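> Mind looking at a prediction? Sequence and model below.
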Amino acid sequence: MSRKLSWSDVTPRGLWLSRRKLIAGAGAGLALPRLARAADLQPNSFEEITNYNNFYEFGWGKEDPASNAGAMTIDPWSVEIAGLVERPGQYDLADLIRGQPLDEHIYRFRCVEAWSMVIPWQGFALSGLLSRIGVQPSAKYVAFQTLYRPEEMPGQRQGGIDWPYVEGLRLDEAMHPLTLLATGLYGEPMPKQNGAPVRLVVPWKYGFKSIKSIVKISLTAEQPRTTWQELQPSEYGFYANVNPEVDHPRWSQASERRIGGGLFAGREPTLPFNGYADQVASLYSGMDLRVNY
């Protein structure tokens, strides 16, 4: 039977007692190292990033999350760690983040609806957390679950999706250094409409894979169910890698519209793996990415 755990179970007491101070500094956007910025990655504005969102728990319109997410309670917050791990349990958010390097990661973000942004996330590699909880050898996948709280999330009171929202990655994808658990953006705590207080960011995949407001992480031997794959399997595959050669059944993925580019800005060619092919293409060596879309 799992019990409520904290990192005091697996780390020296002195380090564990300092976690609240660390979280307070991170939450205020203090002392967050800035990574080198690639010349072609000019971030979108804070206003664009926080006012043009898909977060269907708060409504289907792009502006609905900013309008409706204020009612979501994010303190206290805990994440259940379950499945094929050495240290399962319910971890509060401070313990989840404690000791992790909250760096800035400026990533391209590509939506399956063929629009894109560049976002300066603050977060840490998911691999660090998975290593600390102890992944068992039989684990092959990582499953994630979003908060389910219909009284605060009006979209969950509507039909169309089997709530709560769930997603998953193959274990090697989850362990890749580009895969983040993000807790902020632009040096500020994560806005609620963007997935506060902690969300996944997988930059070479379409945005729906980067699940928001995570309350459960499970290690599994079998491929987990995912919300959009169950809802529309012909349109949304498990892998969801950005691939300009595989169109959505209802529109092309060969080009994209950059949010903030202006009314008359032209569309841009979509980059394989959203521009991260050099780092991640080897994960899919030998796979037919038209079948495993």
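Sure, I can see it.

> make it CA atoms for all contacts and neighbour counts henceforth
Noted.

> and the spatially closest residue to G25 that is not a sequence neighbour, how many neighbours?
Closest residue in space to G25, ignoring its immediate chain neighbours: A31 at 7.5 Å, by Cα to Cα, 6 or more residues apart in numbering. Using other Cα atoms under 10 Å, A31 has 11 other residues around it.

> outside of stretch 197-209, which residues touch it?
74, 77, 107-112, 167-168, 178-184, 189-191, 210-214, 239-242, 273-277, 280 (Cα atoms under 8 Å, 6 or more residues apart in numbering).

> Cross those against strands and list the overlap.
Among these, the ones falling in strands (DSSP state E) are 107-110, 167-168, 180-184, 189, 214.

> Grab the two from those residues that are most spread out in space.
For the ones in strands among the contacts of stretch 197-209, the farthest-apart pair by Cα to Cα is G168 and P189; their separation is 24.4 Å.

> Give me the more crowded residue out of those two.
G168 (26 against 19).

> which stretches of the protein form helices?
13-17, 19-27, 46-51, 64-68, 93-97, 126-133, 171-174, 227-231, 277-280 (DSSP state H).

> how about those helices in JSON lines, adding mean neighbour count?
Formatted as JSON lines, those follow (neighbours: other Cα atoms under 10 Å):
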{"stretch": "helix 13-17", "mean neighbour count": "13"}
{"stretch": "helix 19-27", "mean neighbour count": "16"}
{"stretch": "helix 46-51", "mean neighbour count": "15"}
{"stretch": "helix 64-68", "mean neighbour count": "20"}
{"stretch": "helix 93-97", "mean neighbour count": "21"}
{"stretch": "helix 126-133", "mean neighbour count": "17"}
{"stretch": "helix 171-174", "mean neighbour count": "18"}
{"stretch": "helix 227-231", "mean neighbour count": "17"}
{"stretch": "helix 277-280", "mean neighbour count": "13"}
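
> Included below, for side-by-side comparison, is a second structure:
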Amino acid sequence: MKTPRWSDVTPEALYLNRRQIMAGAAALSLAPQLARAEALTPNTYEEITGYNNYYEFGTGKEDPAANASMLTTSPWTVKVDGMVDKPGDYDLGELLTGLTVEERIYRFRCVEAWSMVIPWQGVTLASLLNKIGVQSGAKYVAFETLVRPEEMPGQKMGILEWPYREGLRLDEAMHPLTLLATGIYGKPMPNQNGAPIRLVVPWKYGFKGVKAIVRISLTDQMPQTTWNMMAANEYGFYANVNPTVDHPRWSQASERLIGAGLLAGRQDTLMFNGYGDEVASLYAGMDLAVNY
């Protein structure tokens, strides 16, 4: 099977300016990683926006697209607190002012063993953390999503404990691959994908990507995270993509690529979702079967 070329990328991705991507990559020492992105054929906009897990809008894959249009995303306030130099309640536009918006084509791997390739746009989390000022002693970044059951009908169902919570170790948060995404395919983030701002950590399972973020907190304690609180034996804090560590109820050794067709078969899962060259050093010496 031949390696896809830039010209093979799906039509929506033609807006991407290859020269700008590579220039941004060089600035972040990510040129090799983003060069490899040329070999990724992104899913269509319709696939990305029509097949989601977003329990705030229901448990079915089509529920977010069906129910998320009622969500009001402007104005939007993000609380920044904890061990930061500039705490406060920020209008999202103010919070992002002065930060460089970048285009990133990333693999996306769900813990349910399906995958996509998504062209995101957004700002690096590191640039935002540098703007608000991380205080000495901070070790983790915690996130919370919106609670608005009148617009998010899944929150009335008692599926999870709201707000949805997630977190990263500070070095993971500061890694140049970690993105606060504000759009897909050059368009504003659709509601069903986490508008107006969500977390994207491409080497971790998708449930780490908290959507509709309304709070960012710096702390010296590992934060509680929603799925880990619900089922700690199934969903660890780290949630790194690892084909050698199965979910208790299914194998993680392979995955189903959305949009590949019924006859495509499954593909092998890549360690760290294919980003091991960039991120494996973050976990040197750790037992990844224990720290799953």
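The structure has been received and is ready for your questions. Keep in mind that what you see is a predicted model, and the values were worked out from it rather than measured.

> Of all the helices of structure 1, which one comes closest to A38 of structure 1?
Per Cα to Cα, nearest to A38 of structure 1 of the helices of structure 1: helix 277-280, 14.4 Å.

> List of residues touching the closest one?
Contacts of helix 277-280 of structure 1 (Cα under 8 Å, 6+ apart): W204, F273.

> Comparing it with structure 2, how large is the average distance?
Taking mean Cα distance after the TM-score superposition for structure 1, the mean distance separating helix 277-280 of structure 1 from the aligned residues in structure 2 is 0.1 Å.

> Could you tell me how many residues sit around V134 of structure 2?
V134 of structure 2: 20 neighbours (other Cα under 10 Å).

> Run through the residues that contact whatever residue of structure 1 lines up with it.
When structure 1 is aligned by TM-score structural alignment, the residue opposite V134 of structure 2 is V135. Listed by Cα under 8 Å, 6+ apart, the contact partners of V135 of structure 1 are L84, V85, E86, L219.

> correct me, but the second one touches L219?
Yes. Applying Cα atoms under 8 Å as the test, V85 of structure 1 and L219 come out as touching, 6.6 Å apart.

> quick revisit: quick check on the contacts of V135 of structure 1: which are buried?
Using 16 or more other Cα atoms under 10 Å as the burial test, those include L84, V85, L219 as buried.

> measure the second one to D247 of structure 1 for me?
It stands for V85 of structure 1. Distance, V85 of structure 1 to D247 of structure 1, using Cα to Cα, to the nearest Å: 37 Å.

> which strand of structure 1 spans the most residues?
strand 115-125.

> Check which helices and strands that one sits against.
strand 103-110, strand 180-185, strand 255-258 (3 or more Cα pairs under 8 Å, 6 or more residues apart in numbering; DSSP states H and E).

> Other residues contacting the longest one?
Outside strand 103-110 of structure 1, the residues within contact range by Cα under 8 Å, 6+ apart are 32-35, 37, 41, 43, 116-124, 187, 203, 205-207, 242, 274-275.

> I'd like to know which of the residues you listed are buried.
32, 43, 116-124, 187, 203, 205-207, 242, 274.

> ok, W121 of structure 1 - contacts?
Here W121 of structure 1 is in contact with E104, H105, I106, Y107, A182, T183, G184, L185, Y186, G187 (Cα under 8 Å, 6+ apart).

> Could you report the separation of the closest residue in space to it that isn't next to it in sequence from L219 of structure 1?
Using Cα to Cα, 6+ apart and skipping residues adjacent in sequence, the residue nearest W121 of structure 1 is L185, 4.3 Å away. Counting by Cα to Cα, the gap from L185 of structure 1 to L219 of structure 1 is 27 Å.

> what does A143 of structure 1 give?
6 Å.

> Same question for S127 of structure 1.
Distance from S127 of structure 1 to L219 of structure 1, by Cα to Cα: 13 Å.

> likewise G59 of structure 1?
30 Å.

> How about N54 of structure 1?
26 Å.

> go on, G262 of structure 1?
43 Å.

> what does R170 of structure 1 give?
10 Å.

> what's the overlap in contacts for the two?
Between them, R170 of structure 1 and L219 share the contacting residues K140, Y141, V142, judged by Cα under 8 Å, 6+ apart.

> A196 of structure 1: how many residues sit nearby?
A196 of structure 1: 21 neighbours (other Cα under 10 Å).

> next one: H176 of structure 1
16.

> What sits closest to it if chain neighbours are left out?
Per Cα to Cα, 6+ apart, closest to H176 of structure 1 is S127, 6.9 Å.

> Next, the contact list for the one you found, please.
S127 of structure 1 neighbours (Cα under 8 Å, 6+ apart): A174, M175, H176, P177, T179.

> which of these also appear as contacts in structure 2?
Checked against structure 2 using both residues aligned by TM-score structural alignment, their matches' Cα atoms under 8 Å, those keep these contacts: A174, M175, H176, P177, T179.

> Quick check: the two most widely separated of the residues you listed?
Greatest spatial distance in the kept ones among the contacts of S127 of structure 1: A174 and P177, 8.3 Å, computed using Cα to Cα.

> That'll do, ta.
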